[in-house]
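Chemist: Just to be clear, the model below is a prediction. Sequence and coordinates:
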Amino acid sequence: MSRAQRYTNLAAVILPLIAFVVAIALLWNSWVRWTDLVLLAVLYVLTGFGITIGFHRMLTHRSFQTSPLVERTFAVLGSMAVQGSVIQWVSDHRKHHAHTDEEGDPHSPHAGFAGGGVRGTLRGLFHAHVGWILTEEGGANRAKYAKDLVEDRGMRRISDNFHWLVLLSLGLPTLLGFLISGGSWKGAVTGLLWGGFVRIFLLHHVTWSINSICHFVGTRRFAVDDHSTNVFWLALPSFGEAWHHNHHTFPRSAEHGLARWERLMDPSAALIRVMEKAGLVWNVVRITPERQAEKLAARDPQPVA
């Protein structure tokens, strides 16, 4: 990772946190309108799907095939989530799957923190949630873990222009806030604050919770060697990513919610189904009940502490 990218990532962690604190303070002084919350919600959904469908299920695991236009669109939306460039993100995540909860996993709460008691547990959770960004992010060998993207000229262009997409991610809500408020500078500032920084902050922490919480507490029902778990209360805000134990059992599956009630809380899979019916995606990977039964460890999910 270049120095500029490292500084961009560092700023992407610190500035939204500061802005979130500022936003809470300003909220009591009426520095939030319903239009600001609409901007936050719409951009949260768009950039969130950019991560879950684009960066993760489409590009990292190739859970379905699609056209270059759809692929590039989701790559741009994922970049606007400000979680790193597309090639960097995919490289790190594929490395995570190659070394899950073992030495070499960039963001496991377990690897390197075993036997440490309460202190070791807290250190592991902090590392998995946010600490790894300062020490491990961008460390995966791109030529090894994302060769297909490195050789894709369009993806290289999107990845190399990540810093401009960060500016777009912040400039768009600023401009929309300005226009919606009738040209008010206050509307521009609140648009940037809520539709930009606060939205990035919230999506960051939901995504990071998959790394930390979903490898520490939750339920498991399949026979896998890692510590991945399903956490139902994170399913909707993470657009289905919190069915993380299911995902680690069947990484190529486009649907992370496998049980009937889990599918109701997997919005990413629902959107993939809609795109499939519209002819925008095809060859969608799904897991049959028979394959699930082969991996079944127990009839009833068991809590993990």
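Modeler: Perfect, thanks for sending it. Residues are numbered from 1 along each chain as shown.
Chemist: hey, let's count contacts and neighbours off CA atoms from now on
Modeler: OK.
Chemist: Centre of the chain to stretch 42-51, how far?
Modeler: Its chain's average C-alpha position is 10 Å from that of stretch 42-51, according to C-alpha atoms, centre = their mean, to the nearest Å.
Chemist: So what touches it?
Modeler: The contact list for stretch 42-51 (C-alpha atoms under 8 Å, 6 or more residues apart in numbering) reads 74-81, 195, 199-200, 203, 238-239, 268.
Chemist: One more to weigh against that first structure:
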Amino acid sequence: MTAPSDVIDDAPEADTSPAEEPMATLGGENKRTIEQVALALFIVIPFAALVAAVPLAWGWGVSWLDLGLMIAMYYIGCHGVTIGFHRHFTHGSFKAKRPVRIALAIAGSLAIEGPLVRWVADHRRHHKYSDHEGDPHSPWRYGETLPALLKGLWWAHMGWMFDREQTSQEKYAPDLVKDPALRRISRQFPLWTTISLLIPPLVGGLATWSWQGALSAFFWGSLVRVALLHHVTWSINSICHAVGKRPFRSRDRAGNVWWLALLSCGESWHNLHHSDPTSARHGVLRGQLDSSARIIRWFELLGWVSDVRWPSKERIAARLKDNVTEAA
């Protein structure tokens, strides 16, 4: 990969006022061995549960309570990442009132995809060098032959997370580092991880008044849910940068993958996102479901968010390769 010549930094403008306390966030620019071990466990154990879920559901079924807990926790975490971590904190697609910012930061943390500041720093770096040298998780890292692409897909999907060298949080997310509340939430990632894993068994145990109900809820609402959400999110890095339709002009290979849209809360309309990163809506063409954009619209109507960067029909048309819009 070669360095792009038209790098655009889409990060919101940083607050340059002096900080009142140390700029410490969870994790530095080098990942420790204990972090890599913990990461491996959080990949292997939930994935094993996801694999086991198929024969278990086929043989014994899944209760409505467990299914409800799994879906509820999945979409709380998913929208916390897509609306909060991604569209708000990374790209500044809208402004949010302080309580909403805090709630989005916590909801995104419940997805167990890493501390807020590190997540944002990685993603801003990804956009700065997308599919070029410097991109932390491009599937084209090793070349374009089939063996190279297969190796690259593995790297983009999860291999990159084991790289000891981390993205500089001071450089790529200075605005979040300088916010005491957001920095605290980022440092408290182990706490949010624990809460995220314990909510389903607590609800399941209290609802059924049994340890069996708690264990069943933990299996479906915690382990299976985490594995499914992780692999859907990672698929945006891998699958959506390797295949998919590209109706919009962009300087990388981000594509639209329709069958991931519902599970990814609208993130898999990835081509438009890389064509217009600050847009609050990614699924802009007719029939493209984007639940994250719909919720942002509800927040706007309630007065919780403002200055939403909705894409106009003219803006969409200008980015289409054929310059003809079918915007919904």
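Modeler: Everything's here; your move. All of these numbers come straight from a predicted model, not from anything done at the bench.
Chemist: if we can go back for a sec, what two of the contacts of stretch 42-51 of the first structure have the greatest distance between them?
Modeler: Longest distance between any two of the contacts of stretch 42-51 of the first structure is 21.3 Å, between 195 and 268; criterion C-alpha to C-alpha.
Chemist: Residue 269 of the second structure matches what in the first structure?
Modeler: Aligned by TM-score structural alignment, residue 269 of the second structure pairs with residue 243 of the first structure.
Chemist: do the same with residue 210 of the second structure
Modeler: Under the pairing rule here (TM-score structural alignment), the equivalent of residue 210 of the second structure within the first structure is residue 184.
Chemist: Around that match, count how many other residues there are.
Modeler: By other C-alpha atoms under 10 Å, 12 other residues sit near residue 184 of the first structure.
Chemist: Confirm for me that it is in contact with residue 176.
Modeler: No: counting by C-alpha atoms under 8 Å, residue 184 of the first structure sits too far from residue 176 to count as a contact (10.8 Å).
Chemist: What residue in the first structure is paired with residue 118 of the second structure?
Modeler: Under the alignment (TM-score structural alignment), residue 118 of the second structure pairs with residue 88 in the first structure.
Chemist: roughly how far apart are the closest residue to residue 284 of the first structure other than its chain neighbours and residue 85 of the first structure?
Modeler: The shortest distance from residue 284 of the first structure to any residue other than its chain neighbours is 4.3 Å, reached at residue 64 (C-alpha to C-alpha, 6 or more residues apart in numbering). Distance of residue 64 of the first structure to residue 85 of the first structure, computed by C-alpha to C-alpha, to the nearest Å: 21 Å.
Chemist: and what of residue 124 of the first structure?
Modeler: Here residue 124 of the first structure is placed at a distance of 25 Å from residue 85 of the first structure (C-alpha to C-alpha).
Chemist: Which of those two has more residues huddled nearby?
Modeler: residue 85 (30 against 24).
Chemist: Go ahead and confirm the more buried one touches residue 155.
Modeler: No: taking contacts as C-alpha under 8 Å, residue 85 of the first structure lies outside contact range of residue 155: 9.7 Å.
Chemist: I appreciate the help and will end here.
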